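Peer 1: fold the following for me, if possible:
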Amino acid sequence: MSLTRRGFLVALPLFLAACSTRTAPTTDSGSAVLNAYAAIPHPEFPLPALNARMIQPHLRRQEVDYDTSHAKGTLVVDTPSKYLYYVLGEGRAMRYGIGVGREGLALRGNAYVGRKAEWPGWTPTANMLRRDPEANGPYRNGVPGGLNNPLGARALYLYRGGRDTMFRIHGTNQPQSIGLAMSSGCVRMLNHDVIDLYERVPSGARVVVIQA
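Peer 2: The predicted model follows:
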């Protein structure tokens, strides 16, 4: 498996929060969708435009109706539906399509955003090195941030009780993986979408996971 297909794996206790939801997408104009995925300039890592027509409409970033008891500013990872919601309040949320962990490896349990990083570096975890030393061994000393890094343009590091869970919500340079369960545990987002989310979410934001 290629470097960009790797994720993170750590055993976490299951603790689910109840969430009653109703969603209905807001219809975006074609120009709004194209603008959402336009090129993003950067002095070192300019992000090229993403052809939004290659993304299934329901997986594109969009504001939706969302009835929930969770407070404004909460991130809700809906693993079965492959959506991440950022609760806006007043019955609305920003919805993003995501990629999640393979069966048995998906993120479980509530957490909070312990820190954030732009164009983060990546180092395989000890579990990843043990599980697949041939694929991950060459990268044991880490990979610098950039367009080819598996964490993409941004990363939100998920913590519990003051400790890093080793799970992340991060970008990806594999847009075809969005909507699928193929990672080793982390939540993947389109680079354009994770940049949008990154600007909205402060450190300390609560993360709730809905599990099948």
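Peer 1: CA atoms for contacts and neighbours, from now on please.
Peer 2: OK.
Peer 1: next, the buried residues of stretch 109-117.
Peer 2: 109-114, 116 (16 or more other Cα atoms under 10 Å).
Peer 1: how far out from the middle of the chain is that stretch?
Peer 2: 11 Å (Cα atoms, centre = their mean, to the nearest Å).
Peer 1: please apply the same query to stretch 95-106.
Peer 2: 8 Å.
Peer 1: give me the residues contacting that stretch.
Peer 2: 9, 58-64, 79, 82-86, 107, 177-190, 193 (Cα atoms under 8 Å, 6 or more residues apart in numbering).
Peer 1: which of these fall in strands?
Peer 2: Using DSSP state E, the subset of the contacts of stretch 95-106 located in strands is 62-64, 83-86, 181-183, 187-190.
Peer 1: any idea which of the residues you listed has the most stuff around it?
Peer 2: Counting neighbours by other Cα atoms under 10 Å, the top entry in the ones in strands among the contacts of stretch 95-106 is R188, with 35 neighbours.
Peer 1: gap between the nearest residue to it once chain neighbours are set aside and G142?
Peer 2: Spatially, and ignoring its direct neighbours in sequence, R188 is nearest to G99 (4.8 Å; Cα to Cα, 6 or more residues apart in numbering). Remark: distance between G99 and G142 (Cα to Cα, to the nearest Å) = 23 Å.
Peer 1: compare with the first, here's sequence two:
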Amino acid sequence: MSSASLTSRRTFILTAAAAALAGCTTTTPSGKVAPIPQAPRRPTVPPTNPELDAMYGPVEDGGHSIPAVPYQQIDPKFYRQRVANPTGEPAGTVVVDTPSRFLYLVEPGGTAMRYGVGIGRDGFSWQGEGVIHWRQPWPRWKPPNEMIKRQPELEKYSIANGGMAPGVSNPLGARALYIFKDGKDTLYRLHGTREWKSIGKAVSAGCVRLMNQDVIDLYKRVPYHARIVVHQETLYQS
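Peer 2: I've put the predicted structure just below:
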């Protein structure tokens, strides 16, 4: 092939490549080529110690003083952290993986915020799909009648008696999210707790508990009337 032919062929290839690139970029009024917009990347790496200090440090909220959590004494897998979404559920869904002791809030873009939780003892656990129909900061605790029958000493906190006043010692902690199904209260909650040692264990009377710092974070993120799915069998790789 002659040198003239080679030059002509190279010119054609470069022109075609430029045309192809032009289809993936935009030109600003100044004539400069703008970069192709990229989807925001969200880190899915474990939090650093300075981040953990901030996440689980003392908090003043709603007139209440929440003490720091000694997170060094908790299994690191239960720290609040962003992970690749393992649930297959759409963004905005809350998913509880009961056996693994994780709660996921699914985000757009293939990630989820994961929280370590404590869950109900055998025989007091709930599963299925519902809606987070009601949300309450610093709720009053009103144990249901079934619980009072098992623990008569709780009668003073009954619905009829107005429940237990809000506070750090209140079993519902700093926030409560109430699960409804078919328009009816299931009596199960996502709620805070000061008992950080219970995270990763099955100790509560059916509810899903998070550290107070984590439930405050979840409360800020979860959509109103979010769909919630609670599984009693392991479905996801953690």
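Peer 1: format the ones in strands among the contacts of stretch 95-106 of the first structure as TSV; extra columns: distance to I169 of the first structure.
Peer 2: Shown next, in TSV, are these (distance: Cα to Cα, whole Å):
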residue	distance to I169 of the first structure
Q62	18
E63	19
V64	21
Y83	12
L84	10
Y85	12
Y86	13
A181	14
M182	14
S183	12
V187	5
R188	6
M189	7
L190	11
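Peer 1: relative to R206 of the first structure, which of those residues is nearest.
Peer 2: Closest approach between these and R206 of the first structure, by Cα to Cα: Y86, at 10.2 Å.
Peer 1: now which residue in the second structure aligns to that closest one?
Peer 2: In the second structure, the residue matched to Y86 of the first structure (TM-score structural alignment) is L105.
Peer 1: do the same with G114 of the first structure
Peer 2: Per TM-score structural alignment, G114 of the first structure is aligned with H133.
Peer 1: quick one, what contacts that match?
Peer 2: If you count contacts by Cα under 8 Å, 6+ apart, then H133 of the second structure has 177-180, 224-226 around it.
Peer 1: how about 6 Å then?
Peer 2: Going by Cα atoms under 6 Å, 6 or more residues apart in numbering, H133 of the second structure touches 180, 225.
Peer 1: that's a strand at it, yeah?
Peer 2: Yes. According to DSSP: H, G, I helix; E, B strand; the rest coil, H133 of the second structure belongs to a strand.
Peer 1: related to what we said a few turns ago, who has more neighbours, G99 and G142 of the first structure?
Peer 2: G99 (30 against 14).
Peer 1: where's the equivalent of that one over in the second structure relative to T87 of the second structure, distance?
Peer 2: Alignment note: G99 of the first structure maps to G118 in the second structure; criterion TM-score structural alignment. Distance, G118 of the second structure to T87 of the second structure, using Cα to Cα: 19 Å.
Peer 1: what is the burial count for the counterpart of G88 of the second structure in the first structure?
Peer 2: Under the alignment (TM-score structural alignment), G88 of the second structure pairs with S69 of the first structure. The local packing of S69 of the first structure (other Cα under 10 Å) involves 13 other residues.
Peer 1: repeat that for V143 of the first structure.
Peer 2: Using other Cα under 10 Å: V143 of the first structure sits among 17 other residues.
Peer 1: now the helices for the second structure?
Peer 2: 3-22, 49-55, 145-150, 212-221 (DSSP state H).
Peer 1: onto which residues of the first structure does the last one map?
Peer 2: Under TM-score structural alignment, the counterpart of helix 212-221 of the second structure in the first structure spans residues 191-200.
Peer 1: roughly how far is the matching stretch from the heart of the chain?
Peer 2: 9 Å.
Peer 1: for D78 of the first structure, give me its contacts.
Peer 2: 84, 210 are the contacts of D78 of the first structure under Cα under 6 Å, 6+ apart.
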